[in-house]
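Engineer: heads up, no residue letters with this:
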């Protein structure tokens, strides 16, 4: 793609990076076939190629974003399926992230949208505030259908996603969990923000599995939200502040007792953390350290895959529909490891039809774009239920929350199944399954 940025514009490192990405695009359109919003809407401007043209025009003209750019960029899930499909290696993630920041800095949204985005950006990354907000939403959950019919779809979406009961207090950071038996190494664990509140059992299962297999697990003091919530809303200031806090916390452990890996159990967080080197590349105080931290980040499935054979406990031979989170399969290119780990432990793993398409969660997308999100969720649920599995496994808290409220099939994190299959407790979602009472189901004709 030909670009026409001025020399003055190209002196800005962010514009120079955007120029490099834009020039890699050859207009082929392969990305349109795998873009969820284009599949739903059939609008070229709601495809990666169409958004690239919008971004190019906006940045080259050096003009503020308008409602048209905001509408179509907002509709992008940042699922990154286009990056898996693209034959030219266009780094769409960095381009759309830059566009979101430009929109946040130059476009004044309607007051009610500004208020909602501010609420999400300040509440979700803070576990204490998020827990209080979740408790309030739990009480208001029965009102969701009424609010949806009244046209308050975003408020209704927040209530539908709320937990069904008041949640326990999050586990504090600054703790070390020692290895059991022969010590293999030492890893840091990101406890994060959303998962830490909505599903603390995922981190607990991770700690049990890793310590059971010889790893010291440390939750560094000062670690927290990875920054992706604000990053994907274009709030660069708060996203980079979160990144710096985590880089500082994990670097202190690396330089202290040392870390063999930094483990993420939420794939969206892992994708952002693996990009810390790029995000902080222009910060002389953090650039080198951020790259060093990012280089150690691993999804939990990558770590478990590296363990090889694990000691197995007697659990049912369950049929597992593996829902690959977009941030894991497209963002981190981690595809086979989660499935192979589950298969090694005796689970029958089934690939999901249209597995490349997003479930519609995408961070805050299911709140900010509830109609599109619901359509994608329903499409995903239909594909999952067509397999008639005993359980659905997804390695991202957003996917788990999105899917669990729309199907009777239990939805769990793969690490919970690994924990159970290697001697840990049964996942709460599988309370009705007794060891030995289940076998793979036959998909409907």
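Structural biologist: Perfect, thanks for sending it. As the structure is a computational prediction, the values presented were derived from the model and not from experiment.
Engineer: okay, CA-based contacts and neighbour counts for the rest of this
Structural biologist: OK.
Engineer: got the contact list for the nearest residue to residue 45 once chain neighbours are set aside?
Structural biologist: The spatially closest residue to residue 45, leaving aside those adjacent along the chain, is residue 51, at 5.6 Å (C-alpha to C-alpha, 6 or more residues apart in numbering). Residue 51 makes contact with 45, 72, 73 under the criterion C-alpha atoms under 8 Å, 6 or more residues apart in numbering.
Engineer: give me the secondary structure label for residue 51.
Structural biologist: Here residue 51 is recorded as helix under DSSP: H, G, I helix; E, B strand; the rest coil.
Engineer: comparison target below:
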């Protein structure tokens, strides 16, 4: 694709990156075949190729409009198109650049501003979000369905494993997951402790930065990233061997810290090191497959359907690891039709684009439940909450299944 970027962005870091990405696009349209919003709406401008044209026009000097913003807002940032693209177009990075430029040119309605500012203010701050979630859970029977969908039934986490081990890894507790599904990280600590690994949570680490970044507040997101690096760095220097991610949405963001902070002389090298150490839980547990098989001895017999989050299969390009491990442990693992498509959660998307989001959720649940599973398993808090809001079938993080099996196995010995 030929480009002629406008002077306001031509020689900037963002402009040079956008120009490189745009030039890789060959207009083939393969991306439209795997774009969830294009599949729903059939509008070229609601597919990756159309959005690339819109971004190109804005970067070349054409003023952005409300329509431009609307089409970019409707993108889930699922990055399915990146998995499909034969030319290696890094669409997600281009979209980030395009959205920020459009945000500077187009004045949003007051109602949108209030919602977006509220999300940025509350979600990344556990000291606000957790009490708010607790209140919502206590009032859940009285809430309208639209709010019930965002407020999962309260669950207990069980005890955290406090046994000291020689092997030590860091864990990002996250911002919303501890309030919405506290058992996930506690279960991870118990499973890894049983395998001889101690998980350490650093209190000063918080939101990975994804929420503010995808709401176009890039500077605040970079501050979130710097804070996490500062919190982790002493333990990294002390020899922590990995930074474990139990939410794939956080994982894909932390793995990009090196890119995000490459321009920051004070943090560039540290950020690269943090990204290199970051591993999704599905990259760690398969290393312990033999030990888990021995501990469980075929005692897992559930029939599950696996929903791979977009941030895992497209963002991090991790496929097959969870399914392979569970199958080795005796689980009947199913994949649904169109398992590559987004469930519609996509961070704050289910709030900001609720109509599209719930259409995608219902389509996904139809395919998932057609496999007649005992439960649905996934790997990202947003997907878990979103899918559970539409079904009575249990939707859990896959580590919770292993944790429960290990506990039952210990009781039977």
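Structural biologist: Alright, I've got the coordinates. Worth saying up front: this structure is predicted, and the values here are computed from it rather than measured.
Engineer: would you pull the TM-score for this pair?
Structural biologist: Superposed pair, TM-score by TM-score structural alignment, normalised by the length of structure 2: 0.93. Supporting alignment: 408 aligned residues with a C-alpha RMSD of 2.3 Å.
Engineer: who wins on neighbours among the contacts of residue 51 of structure 1?
Structural biologist: residue 73 (25 neighbours; other C-alpha atoms under 10 Å).
Engineer: ok but that one is inside a strand, no?
Structural biologist: No: counting by three-state DSSP, residue 73 of structure 1 is not found in a strand; it is helix.
Engineer: for it, list the residues it contacts.
Structural biologist: 46, 51, 96, 99, 100.
Engineer: so residue 30 of structure 1 touches residue 88, yeah?
Structural biologist: No: checked against C-alpha atoms under 8 Å, the pair residue 30 of structure 1 and residue 88 is beyond contact range at 10.1 Å.
Engineer: kindly indicate which of the contacts of residue 51 of structure 1 lies nearest residue 303 of structure 1.
Structural biologist: residue 73 (34.4 Å; C-alpha to C-alpha).
Engineer: how far away is the residue nearest the centre of structure 2 from residue 152 of structure 2?
Structural biologist: By C-alpha atoms, centre = their mean, the mean C-alpha position of structure 2 lies nearest to residue 249, the distance being 1.6 Å. Separation of residue 249 of structure 2 from residue 152 of structure 2 (C-alpha to C-alpha, to the nearest Å) stands at 19 Å.
Engineer: grab the nearest non-local neighbour of the aligned residue in structure 1 for residue 200 of structure 2.
Structural biologist: Under the alignment (TM-score structural alignment), residue 200 of structure 2 maps onto residue 218 of structure 1. Once flanking residues are discounted, residue 218 of structure 1 sits nearest to residue 176: 4.3 Å by C-alpha to C-alpha, 6+ apart.
Engineer: so which helix or strand takes in that neighbour?
Structural biologist: Using DSSP states H and E, residue 176 of structure 1 sits in strand 175-177.
Engineer: which residues touch that strand?
Structural biologist: By C-alpha under 8 Å, 6+ apart, the list of residues contacting strand 175-177 of structure 1 reads 207, 211, 216, 217, 218, 219, 220, 221.
Engineer: returning to what we had before: and the match of residue 200 of structure 2, that one's in a strand?
Structural biologist: Yes: applying three-state DSSP, one finds residue 218 of structure 1 inside a strand.
Engineer: quick check, it in contact with residue 188.
Structural biologist: Yes: with contact defined as C-alpha under 8 Å, residue 218 of structure 1 reaches residue 188; the gap is 4.8 Å.
Engineer: hmm, back to that, so which of the contacts of residue 73 of structure 1 comes closest to residue 318 of structure 1?
Structural biologist: residue 46 (38.8 Å).
Engineer: quick check, that closest one in contact with residue 36.
Structural biologist: No: Residue 46 of structure 1 is not in contact with residue 36 according to C-alpha under 8 Å; the separation is 9.0 Å.
Engineer: can you tell me how far the equivalent of residue 332 of structure 1 over in structure 2 sits from residue 393 of structure 2?
Structural biologist: Matched by TM-score structural alignment, residue 332 of structure 1 corresponds to residue 316 in structure 2. For residue 316 of structure 2, the distance to residue 393 of structure 2 (C-alpha to C-alpha) stands at 28 Å.
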